[in-house]
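1. Here is a sequence with its predicted model. Questions after.
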Amino acid sequence: MAEAVVGVLIGKLGAALAKEAATYGASLLCKEASALKGLFGEIRKAEKEFESMKTYLRQAEKFKDTDETTGIFTKNISQDEEEDQASQAAWVTVSKSYQFEDMLKRIAREFSIVTDATNMEIRGLVEIIRKHLEGKSRFVLTSRKFEVASLATSNCRIELEPLGDKHSWELFCKAAFRNSDDERCPSELQDLAVKFLQKCEGLPIAIACIGRLLSVKQPTYSEWDSVYMELELQSNNNVIQGVDSILKVSLEDLPHELKNCFLHCAIFPEDYKLGRRRLIRHWITSGFIKEKENNTLEQVAEGYLNDLVNRSLLQVVMKNEFGRLRCCRMHDIIRHFALDKAAKECFCTVYEGHGTFSVHETRRLSINSTNIVPLNQSGVMQLRAIYVFTSFVDIDLLRPILASSTLLSTLDLQGTKIKMLPNEVFSLFNLRFLGLRYTGIETLPEAVGRLQNLERQLEKKRMPELLSSWLHLNYLTCLSLAFSKLDENSFPNLMVLRNLCSLNLNKAYEGKTLCFSVQSFPRLRELYIWDAPQLSQVEIEEDALGCLVKLWFAGCPELKRLPRGIEYLTTLDELYLEDAADELIKIIRQEGEANECKEELMKISHIRMVDFKSTEKNFWQRIVNREGNAFAG
């Protein structure tokens, strides 16, 4: 029993470390976690206490049958052990500009206390969480600020030391020589490597950044020496020792277009999860991405995103089942540096509701506070983009800025609870990006047709019944709709948008048949159909969807056959089927009647890649057409 009890305690400690390591495990910065071996020295300080506990519990166990008090004690300990083994653990990040309600909802989700906390009031959330945690919880706080750590009693504080020479060297080699098999530093570079590590002063993030920067250089003395000389020039009295100068060198090494993408990531709040698709939309609309060779803008942008991750300037948070980046985050130290750089270059300014504030000549404004009264209108004529990252904002207080920002090309209101768009928005004739995803707006007004330069409009619940004004949206290339109640009669209204390149229907289609007529959507490259429970038949006429590259069906349980006419889509490269009818899955897997399977598969033999997945049956399979006329698994 003694070993079990102490084992539970040590197991919890290990689980906590493993959880943190797993959270950041996909990026190189998470290799800081492998360097947490330095923390084990602190843990070993508790070894004597654990041994004393073991000795005491062993002695108590010997007398449990002869001493009633001891027997009750050991029984309670055993019960506690069983309860502890089934306990929960959660990790919640609290940023500097956090919102209390959002934090409570995250805690509720982490502990699975409630299934949906979206519409719960704060008082109710507090009460539920209190009852769940009261009397049986322990809190671990981590911070780089001494003031936060000092809130704990002195015997409960652990101050982490910088990495020692051994662990610093291991982390550096993993970063700098990640492309080599043995991850070893050549002898001719070891002296320079030691100099780099001296600059890092044992800080894992600094080691990771400089290591990743060197990993994209040729492993020669001259290449490394030029980086070190640049580091020497950039060295100064840093607020965060050893990091700023390294980040300056890393930033200077970025190509111009990649530098803009990096600085743009700083507009998001601290610890914000940056979705891949949202980032890519922002970058394209901002003009940071140019087409290269045969790659689309989206492909180029995704390459830039992966490059920033490979340089440890962004951390991977989540990947999808195909290993593709789903979301990432910017380390708060890196974000601090990026914001400082962005402010100096008038690239962007973040408003967090503290003190006086002026837009000045910045080109992008990020609003991270509900208190927008102090926003100064000076310089708003220079604004190119406004991003709002707070759920509750009085849109009326933004009216003066919107009215004066005649050059505004991006307005992202995603996640805000606004009920309607102010009229000032429809006078922003340069607007190219209008982000309305997850807002409280129920109906998209006809006046949106006045925004003739609009390229991307994201997720609106209902469209206007009359779409005559939409004929003027000649530049609209990306449209995402949710809960729009489209059917066989209303869907053809979308076909006036002939320049659409991407169409995303999320719980937006309620019809049984979806028909694409001749010459409909001539430039559409990506089509996503999500959660269409009634959809049972898709018809594609010849000369429709002439440029389609990606076709995606997810959550269409009545779809029992491949789209009729899919063989006409000669440009189609990817077909994705998730949670379709069993009949369709059996056809794809060639488990049905032989002739029927062969006939259906011939229709998609020209498609390079077909993915199909079943959430209920927990399987995913990819079929790749390698030859151009036959499938190979």
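-> Noted; the coordinates are in hand.

2. use CA for all of it now, contacts and neighbours both
-> Fine.

3. so who does residue 215 touch?
-> 175, 176, 177, 178, 179 (CA atoms under 8 Å, 6 or more residues apart in numbering).

4. out of the residues you listed, which are buried?
-> The neighbour-count test (16 or more other CA atoms under 10 Å) applied to the contacts of residue 215 identifies 175, 176, 177, 178 as buried.

5. For the stretch 351-500 of the chain, which segments count as helices?
-> The residue ranges that make up the helices of the stretch 351-500 of the chain, judged by DSSP state H, counting those that start in this stretch, are 399-404.

6. what about the strands in it?
-> In the stretch 351-500 of the chain, strands defined by DSSP state E, counting those that start in this stretch lie at 357-358, 364-367, 375-376, 385-388, 410-412, 433-435, 456-460, 478-482, listed in chain order.

7. Let me see the contact set for residue 11.
-> Taking CA under 8 Å, 6+ apart as the definition of contact, residue 11 has no neighbours.

8. For residue 133, see how far away it is.
-> 20 Å (CA to CA, to the nearest Å).

9. what's the answer for residue 407, then?
-> Note on residue 407: its distance to residue 133, by CA to CA, is 51 Å.

10. For those two, indicate the residue with more neighbours.
-> Here residue 407 and residue 133 are set side by side on neighbour count (other CA atoms under 10 Å), and the busier one is residue 407, at 18 against 11.

11. contacting residues for that one?
-> By CA under 8 Å, 6+ apart, residue 407 lies in contact with 381, 382, 383, 384, 428, 430, 431.

12. between the residues you listed, which is closest to residue 438?
-> Using CA to CA, the shortest approach to residue 438 within the contacts of residue 407 belongs to residue 431, at 19.8 Å.

13. Name the nearest residue to that closest one, sequence neighbours excluded.
-> Excluding the flanking residues, the one nearest residue 431 by CA to CA, 6 or more residues apart in numbering is residue 409, at 3.9 Å.

14. tally of neighbours for that neighbour?
-> Counted with other CA under 10 Å, the burial measure for residue 409 works out to 22 neighbours.

15. ok, it touching residue 432?
-> Yes - using CA atoms under 8 Å, residue 409 makes contact with residue 432 at a distance of 5.0 Å.

16. Near residue 266, how many residues? Count them for me, please.
-> Here the number of neighbours of residue 266 (other CA under 10 Å) works out to 27.

17. Use this one as the comparison:
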Amino acid sequence: MAEAVVGQLVVTLGGALAKEAAIFGGALLGKEAAALRGLFGKICDSKVELESMQAYLQEAERFKDTDKTTAIFVGQVRGLAFQIEDVVDEFTYKLEDCRHGGFAGKMKKRLKHIKTWRRLAAKLQEIKAQLQDANRRKKDYAVTGRFASSARSTNQGQALHFTRDEDLVGIEENRDRLIRWLTVSGGSGHGLEQSSSKVTSVWGMPGVGKTTLVAHVYNTVKVNFDAAAWVTVSESYRIEDLLKKIAAQFGITVDVADIEMRDIAESIHNYLQGKKFIMVLDDVWAARVWSEIRNVFPTSNCTGRYVIISRKHEVSLLATRESAIHLEPLHAHHSWELFCKGAFWNDDGKECPLELQELTWKFIAKCQGLPIAIACIGRLLSCKPPTSAEWENVYRGLDSQLTKDAIPDAHMILKVSLEDLPYDLKNCFLHCALFQQDYVLKRRRITRQWIAAGFIREKENKTLEEMAEGYLAELVNRSLLQVVKRNHAGRLKHCQMHDVIGLLALNKAKEECFGKFYDGYGSGAFSVEGARRISVQGENLEQLSRSGAKQLRALHVFGRYINIDLPKPILRFSNFLSMLDLQGSCIKMLPNEVFSLFSLRYLGLRDTNLESLPEAVGKLWKEVLDAVHSKLTCLPNSVVKLKKLRCLRAFTTSRSKIGRIRGVKVPSGIHHLAGLRALQSIEASPEFLREVGALTELRTFGVCNVRSEHSSYLGNAITRMSHLIHLDVGAATEDEVLRLEGLYLPSTLSLLGLTGQLNKTSTPQHFSSWSLLNSVTRLYLAFSNIDEGTFSCLCVLRALSTLELVQAFEGKRLDFYAASFPKLRFLHIWGAAQLNQVGIEEGAMQNLVELWFTECPELKFLPDGIQHLAALEKLLLKDTSEELVEKLRQKRDSDECNEDVMKISRIRNVTVELSQKGLWKRIRWSSLFTRSWAVACQAHADHLDHNLNENLGYSLD
């Protein structure tokens, strides 16, 4: 993707030219000024040349795989663009170096760099000559009219989520078979049988929909099990890591840093004893995986269901007799249906116009029934005018990508979608390929890395962060990334790359010299040469050669137990490194070589054992310093020199009862970091709170250890943060009162967390003043001591989608009046010791999806009016009164219709848990009733419209 390289470089050159005014505005030596003017002139020439080249490359990119002349030229342009980038980065690096040291040292460097500026200008002149020479040869040997029959695809809305029920096509028979195998024991036909195990397998070619089928079934049946786990294995698995993932998925708490593999296995075995459980092993490449872990799982006094997903037939043979599904490509009519759902998603009937039917069949023939290919092409066409001419252009574009009419796999068809991306999105997408195959990409982390890498530009009055989130949403929309999790407001939180797409992207990243990965398992030295970015996905760095390190721009290390000395040779020669991500590693200190990386923009230290940062950190040119869940307690004085910092996050989860996080101490002078957008989470002090008000660009702000005497300082500071979106305030102790009298929240606020007691006298008035906060979607209150009257004042937050009260409500009755909280989707009441009644009027919380009551021991009745919550899908009652638990469990032994059960009969997922002296009792069921029990309920309440077509599953243990 030379076009992406060139596009990014044009932006970089623009940034270099922007320095011109600042440099010549100061006092320069005569020779220094002349040398710099010559360099800037060459940079300007290069920018003009590359801007002219970019449009051509957009077309040439599509033909380089089938035309050697074009491929050679594109490769030359890419290589020359990298050389220009090296020149610009060296210029920036040397310029930054001049700013460090005393007066005499700075003058010496400036005199020394005069030769450097001349050398770099000469290098750009040489590169320009090579570029023109390559362009001449391309014109001499080009075939005219090469691009005449092709139109550039500029798809803006390709999207198909395979996990959506409405888009599942052609899986009905296999779905029913799989559900039957997982829920019915051999021969009984009456549900799961105790002390039985069964292995099923689903296998087939990449992109055929294996994971889609199993995920749909898994989400359908897992409510019938006590424990469920979905684990991606991948080709280069390690048994120890695999067991850790299995334990984590089952919710088994282990110290993953120190525990031995035998102990993990024993923990899993003991946890699953006496339970009904299901486990999916996705992307299994070798049959030995099962033989290496099967003894971990109990075989007596339990019911185990295992589903193995693989591309290989030999792996499918692990299944219990006649319990394997060979998933084959879709039949023609199913392919037609899936294609039309993608291509005509915006049409009510999703029907293909008569004039496009012949072309549709041609596209379907190209895809050969492969769902992932059909989805990509369908969504690509959905963004085109539905005319024969437009579709014919796209079809010819497919022909230019393929050497055969038949498609051997999905890779070539997916390349069309990949190359349809704008250059900035291409860079963002290839960046995602550098993560591990089954890695869950978190929104904040990935977008901040894109910004630090320079992939994001501000435009349309949007911030870099807003643009980056838009790019992420677009990649999801185009099915190049899949949604793993959204928050309760529907905002994308976690996503993942499909394995087939990931393989294509990784190969593309290597081919384009964007980046490659090193797993530590190969033989011989691994050179970073030929790649701008390296992803180290192993702990053995000894074979990682420093050759080519000078051109390295990013280093991602995923190994947890790496030797801190091993990366030093790479860091020593990577002068232009802009991104260093060590998240998850066990390092306690940073190598000294890090503090010579003047170009560093992103330093990732999350989840490390880092205990301190030296003063040398002030030398770095960072935009992001992420040390969340490290062991840092304070930041060095020099951190206030990092004036380009946009994000500073350094806190960890607190084990104390008060508050959720433990913050860090910052030195005086924090007001110098005027460009900060995120600051979390800082221990409060009068000096800090007086300074932080100067950070008016903050979007995210977290402060802890707040005392009553800090109130005026805190209020004054937050009042000045006119762009604030996320605010967290935590008191120093449980007895500390957070005084809100002077706290005026900005209208931009969306997420608000308050941890600490509130003043009972002034709180109702203050809550009422929040009526102007039309953007607040999430509210977290802890230890607030609010009562019935105070709670009713929160109804002014009509945009609220998530409300969490953690040991915050001290009243006996909680009422939700008609029309209150119209957009609320998630409500969690935790630790309400006196709460014994909940009333819900008809019309209240009409969009509520999840309702949780935790540690409410006096709650003896279901909420009065819970049947009015038509949208409610999940109800959790954990450690409420024993009376309520007993009422709900009685239905197990009687066909008589229980009134309380009737109230919640529509809810898909109901879980009741009670812990007594370490003993857990649980009742879990879905809202799908047996016919015999349903008849009694229908006779008792004819007005209820039950869905009575499936079986009721529940368990009590």
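-> Ah, there it is. Values in this document were obtained by computation on a predicted structure and should not be read as measured data.

18. TM-score for the pair, please.
-> TM-score for the superposed pair, counting by TM-score structural alignment, normalised by the length of the first structure: 0.79. Supporting figures: 569 aligned residues with a CA RMSD of 4.1 Å.

19. hmm, back to that, save the strands of the stretch 351-500 of the first structure as CSV, and put in distance to residue 569 of the first structure too.
-> Rendered in CSV, the data for those read as follows (distance: least, CA to CA, whole Å):
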stretch, distance to residue 569 of the first structure
strand 357-358, 53
strand 364-367, 41
strand 375-376, 51
strand 385-388, 37
strand 410-412, 34
strand 433-435, 29
strand 456-460, 25
strand 478-482, 20
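
20. Show me where the stretch 151-300 of the first structure has its strands.
-> Ranges of strands within the stretch 151-300 of the first structure are 274-275, based on DSSP E, counting those that start in this stretch.

21. Show the contacting residues for the residue lying closest to residue 620 of the first structure once chain neighbours are set aside.
-> Leaving out its chain neighbours, the residue that sits closest to residue 620 of the first structure by CA to CA, 6+ apart is residue 613, at 4.2 Å. Shown here is residue 613 of the first structure, whose contacts under the criterion CA under 8 Å, 6+ apart are 577, 578, 579, 619, 620, 621.

22. now swap in residue 384 of the first structure and tell me
-> When contacts are counted by CA under 8 Å, 6+ apart, residue 384 of the first structure is found next to 363, 364, 405, 407, 408, 409, 410.

23. Aligned against the second structure, show me the partner of it.
-> Residue 384 of the first structure maps onto residue 553 of the second structure when the alignment is built from TM-score structural alignment.

24. where's that match relative to residue 878 of the second structure, distance?
-> Using CA to CA, residue 553 of the second structure is found at 50 Å from residue 878 of the second structure.

25. same deal with residue 388 of the second structure?
-> Taking CA to CA as the criterion, residue 388 of the second structure is separated from residue 878 of the second structure by 59 Å.

26. Comparing those two, which residue is more hemmed in?
-> Neighbours per residue (other CA under 10 Å) separate residue 388 of the second structure from residue 878, with residue 878 holding more: 21 against 14.

27. didn't that one look like it was pressed against residue 830?
-> No - here residue 878 of the second structure does not reach residue 830: they are 9.2 Å apart, not a contact under CA under 8 Å.

28. re the thing from before, and which of the buried ones among the contacts of residue 215 of the first structure is nearest residue 186 of the first structure?
-> Minimum distance to residue 186 of the first structure across these is 9.7 Å, recorded for residue 177 (CA to CA).

29. Surely the closest one and residue 183 touch.
-> Yes - A contact is recorded between residue 177 of the first structure and residue 183 when judged using CA under 8 Å, the distance being 4.8 Å.

30. thinking again about what came up before, out of the strands of the stretch 351-500 of the first structure, which is closest to residue 547 of the first structure?
-> Set against residue 547 of the first structure and scored by CA to CA, the strands of the stretch 351-500 of the first structure come closest in strand 478-482, at 14.6 Å.

31. With adjacent residues omitted, what lies nearest to the counterpart of residue 525 of the first structure in the second structure?
-> If you follow residue 525 of the first structure across to the second structure using TM-score structural alignment, you land on residue 698. Residue nearest to residue 698 of the second structure in three dimensions, not counting chain neighbours: residue 677, with 4.1 Å by CA to CA, 6+ apart.

32. burial of whichever residue in the first structure pairs up with the one you found, as a residue count?
-> Counting by TM-score structural alignment, residue 677 of the second structure lines up with residue 502 in the first structure. Neighbours of residue 502 of the first structure under the rule other CA under 10 Å: 20.

33. Repeat that for residue 519 of the second structure.
-> When neighbours are defined as other CA under 10 Å, residue 519 of the second structure has 17 of them.

34. Give the full set of residues in contact with the alignment partner in the first structure of it.
-> Counting by TM-score structural alignment, residue 519 of the second structure lines up with residue 352 in the first structure. Contact partners of residue 352 of the first structure, counting by CA under 8 Å, 6+ apart, are 97, 367, 368, 369.

35. re earlier: do you know how far the residue nearest to the match of residue 384 of the first structure when sequence neighbours are not counted is from residue 246 of the second structure?
-> Residue nearest to residue 553 of the second structure in three dimensions, not counting chain neighbours: residue 577, with 4.2 Å by CA to CA, 6+ apart. Counting by CA to CA, the gap from residue 577 of the second structure to residue 246 of the second structure is 36 Å.

36. Which one of these two is surrounded by more residues?
-> With neighbours defined as other CA under 10 Å, residue 577 of the second structure and residue 246 compare such that residue 577 has more, 27 against 24.

37. how far away is the more buried one from residue 452 of the second structure?
-> From residue 577 of the second structure across to residue 452 of the second structure, the span is 11 Å (CA to CA).

38. before we move on, back to that, the match of residue 525 of the first structure - that's part of a strand, no?
-> No - under DSSP: H, G, I helix; E, B strand; the rest coil, residue 698 of the second structure falls outside any strand and is assigned coil.

39. That one contacts residue 723, correct?
-> Yes - taking contacts as CA under 8 Å, residue 698 of the second structure lies within contact range of residue 723: 6.4 Å.

40. neighbour count winner among the two?
-> The neighbour count for residue 698 of the second structure versus residue 723, taken as other CA under 10 Å, is higher for residue 698 (26 against 17).
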